[in-house]
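**Q** kindly generate the corresponding structure for this input.
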Amino acid sequence: MQQQSSPPSVPLHSDFKYRVDYVGLERQPVLVIDNFLVHAETLVEFAQQQGQFNNVDAHYPGVRLPAPELYLYSFQRHLHRLVSDTFGMRDEWVTGVKADFSMVVTPPAELRPAQCLPHFDSTNGRELAAVHYLCDSKQGGTSLYRHRSTNYETIDAERKPIYRRSLQQELPDHLVPRRYMNGSDNFFEQIASYEARFNRLIIYRCNNLHSGNIAPDFTFDPSPRTGRLTLNTFIYARA
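**A** Model (predicted):
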């Protein structure tokens, strides 16, 4: 991840702390940061004032808004070394970094089949995803999963056709229940779960099977101040 040297950045919170978990049989690293940035509530106010959330991603069950450049500068400056050490990320691999505010607002009845199951963002194991929670635990965190029949916890280019074929045999689209994944079922085992906490940030590889924890009584509140507001950052890399 390329470090920005000149632009300004938001300071780290005075109680910044982190840990690295190694999850599942594959021992995949998950970087968990609590109390990331000082005055994180100003990000909520920014999202509230901008108000131009759009359905820009066909895969995400909600709406998104581009994050300010200052956030990206801060993310890269403060986390460059920590991300590099945790995931073995080299600067020359990185092709781009993108961050968006995100809000889950799609009711279960309107979900596409793929949105009802754990998913992966990329088959490139060098690419990383980060979720910065700007909401509390009532809005639901994020979990990682194992596909039971293949025992896969990550999906790379070689595994992808095997996984897709197995999943289609087990759960053809017309049999997928219209609900959000939240805990284990007959086809997927939850292997780690991270509670949403305000100003918590988690980072994991994009090819991990994962899902947001959206409970049956989730309210789909569209307000950044009171709904499930997160900042989702993707670090893109050469395969």
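**Q** drop to CA atoms for contacts and neighbour counts, all remaining ones
**A** Noted.
**Q** what segments of the chain are strands?
**A** For the chain, applying DSSP state E gives strands covering 17-23, 28-34, 62-66, 94-104, 128-133, 142-147, 188-194, 200-205, 210-212, 229-237.
**Q** chain center to the first one: distance?
**A** Same thing as strand 17-23. From the chain centre to the centre of strand 17-23 is a distance of 15 Å (C-alpha atoms, centre = their mean, to the nearest Å).
**Q** to compare with the earlier structure, here is another sequence to fold:
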Amino acid sequence: MPVEKKLINPDFEIKIIRVGKEQTPVMVIDDFLLDTKDVIANACEFGQFTRASTYYPGNRANLPRSYVIKVLQSIYLQICELYKIPEALNLKPQATTYSLITHQPEELHVLQRIPHFDSTNPYYFAVLHYLSDRCHGDTGFFRHRPTGFESITASRESVYLDSTKEHFMKFGEPLPAYCTETNDHYELYDKIEYKPNRLAIYPGNLLHSTLVNTDTDIDDNPATGRLTANIFIDFL
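**A** Down below sits the predicted model:
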């Protein structure tokens, strides 16, 4: 079902934070929508949530096309300016979903127990919208301690993957738990705090993870769970 009424807050303000030693710019917009009620209601009434086919530890459902269009129209120019997107490239949405964390720690695949990156493409971005009006876990940015990498580019990918495998062989796989703090393999160096109606945009090559609060976040009900809107875009 489309979200037709006026949606985006015309007075939103963009805050730019630079994270980590690599000083990667991240966009944060508070009070992004005039009201999140319709977008949440759409998820509750019409969202056909199914188990994610990716390594996302939960369920996903398609976002309303009208919502996606309005979001991208409102931030497109700012993304191009901040990240210096070449004019010859065009924005291509890659995935547009509601997301809910549903996996208990003991259900996690080994790759769900460590921070991840979405893509090595230099102009691939995650657009994350915190929807639930409850208190939930933040989004953390991590540094890979053996290599010092905060972002995984194409030139770093094989080095990072080989180093990760070597760490597993030497010290064993991580215990079945969400990665929510610094450990012997990854360092949590910054985070985007959870705040209802906060939008964040960051490069998909950053190592990141939801800082899952197992008391509040593992819930398949879009009315009470950690409901987010996730839009992944690439410039090709």
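**Q** what would you report as the TM-score here?
**A** After superposition, the two chains reach a TM-score of 0.91 (TM-score structural alignment, normalised by the length of the second structure), with 231 aligned residues with a C-alpha RMSD of 1.9 Å.
**Q** can I get the strands of the first structure in JSON lines with distance to Leu79 of the first structure and mean neighbour count?
**A** Shown next, in JSON lines, are the strands of the first structure (distance: least, C-alpha to C-alpha, whole Å; neighbours: other C-alpha atoms under 10 Å):
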{"stretch": "strand 17-23", "distance to Leu79 of the first structure": "11", "mean neighbour count": "14"}
{"stretch": "strand 28-34", "distance to Leu79 of the first structure": "10", "mean neighbour count": "18"}
{"stretch": "strand 62-66", "distance to Leu79 of the first structure": "20", "mean neighbour count": "20"}
{"stretch": "strand 94-104", "distance to Leu79 of the first structure": "13", "mean neighbour count": "20"}
{"stretch": "strand 128-133", "distance to Leu79 of the first structure": "11", "mean neighbour count": "24"}
{"stretch": "strand 142-147", "distance to Leu79 of the first structure": "20", "mean neighbour count": "23"}
{"stretch": "strand 188-194", "distance to Leu79 of the first structure": "19", "mean neighbour count": "19"}
{"stretch": "strand 200-205", "distance to Leu79 of the first structure": "10", "mean neighbour count": "24"}
{"stretch": "strand 210-212", "distance to Leu79 of the first structure": "22", "mean neighbour count": "23"}
{"stretch": "strand 229-237", "distance to Leu79 of the first structure": "12", "mean neighbour count": "22"}
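**Q** distance to Leu82 of the first structure for those strands - can I get that in TSV?
**A** Below are those laid out as TSV (distance: least, C-alpha to C-alpha, whole Å):
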stretch	distance to Leu82 of the first structure
strand 17-23	9
strand 28-34	9
strand 62-66	24
strand 94-104	15
strand 128-133	13
strand 142-147	21
strand 188-194	19
strand 200-205	11
strand 210-212	22
strand 229-237	14
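**Q** for Asn55 of the first structure, which of those strands is the nearest?
**A** With C-alpha to C-alpha as the criterion, Asn55 of the first structure lies closest to strand 62-66 of the strands of the first structure, at 4.7 Å.
**Q** so where is the closest one in the second structure?
**A** Under TM-score structural alignment, strand 62-66 of the first structure corresponds to residues 58-62 of the second structure.
**Q** most centrally placed residue in the first structure?
**A** With distances taken as C-alpha atoms, centre = their mean, Val131 lies nearest the centre of the first structure, 4.4 Å away.
**Q** trace it over to the second structure, please.
**A** Val131 of the first structure maps onto Leu128 in the second structure, by TM-score structural alignment.
**Q** now do the contacts for that match.
**A** 199-201, 228-231 (C-alpha atoms under 8 Å, 6 or more residues apart in numbering).
**Q** just flag the most distant two among those.
**A** Top of the distance list for the contacts of Leu128 of the second structure (C-alpha to C-alpha): Ile201 and Thr228, 13.1 Å.
**Q** ranges for the helices of the second structure?
**A** Secondary structure of the second structure (DSSP state H): helices at 37-46, 65-82, 154-171.
**Q** distance of the residue in the second structure sticking out farthest from the centre relative to Pro146 of the second structure?
**A** Going by C-alpha atoms, centre = their mean, the residue of the second structure most distant from its centre is Lys170, 29.9 Å out. Distance, Lys170 of the second structure to Pro146 of the second structure, by C-alpha to C-alpha, to the nearest Å: 12 Å.
**Q** next one: Tyr83 of the second structure
**A** Taking C-alpha to C-alpha, one finds Tyr83 of the second structure at 28 Å from Pro146 of the second structure.
**Q** hmm, back to that, can you say which of the helices of the second structure is nearest to Lys6 of the second structure?
**A** helix 65-82 (9.3 Å).
**Q** angle of the closest one against helix 37-46?
**A** 130 degrees (axes from the mean of the first three to the mean of the last three C-alpha atoms, to 10 degrees).
**Q** what's the mean gap between helix 65-82 of the second structure and the aligned bit of the first structure?
**A** Superposed on the first structure, helix 65-82 of the second structure shows a mean distance to its aligned partners of 1.2 Å (mean C-alpha distance after the TM-score superposition for the first structure).
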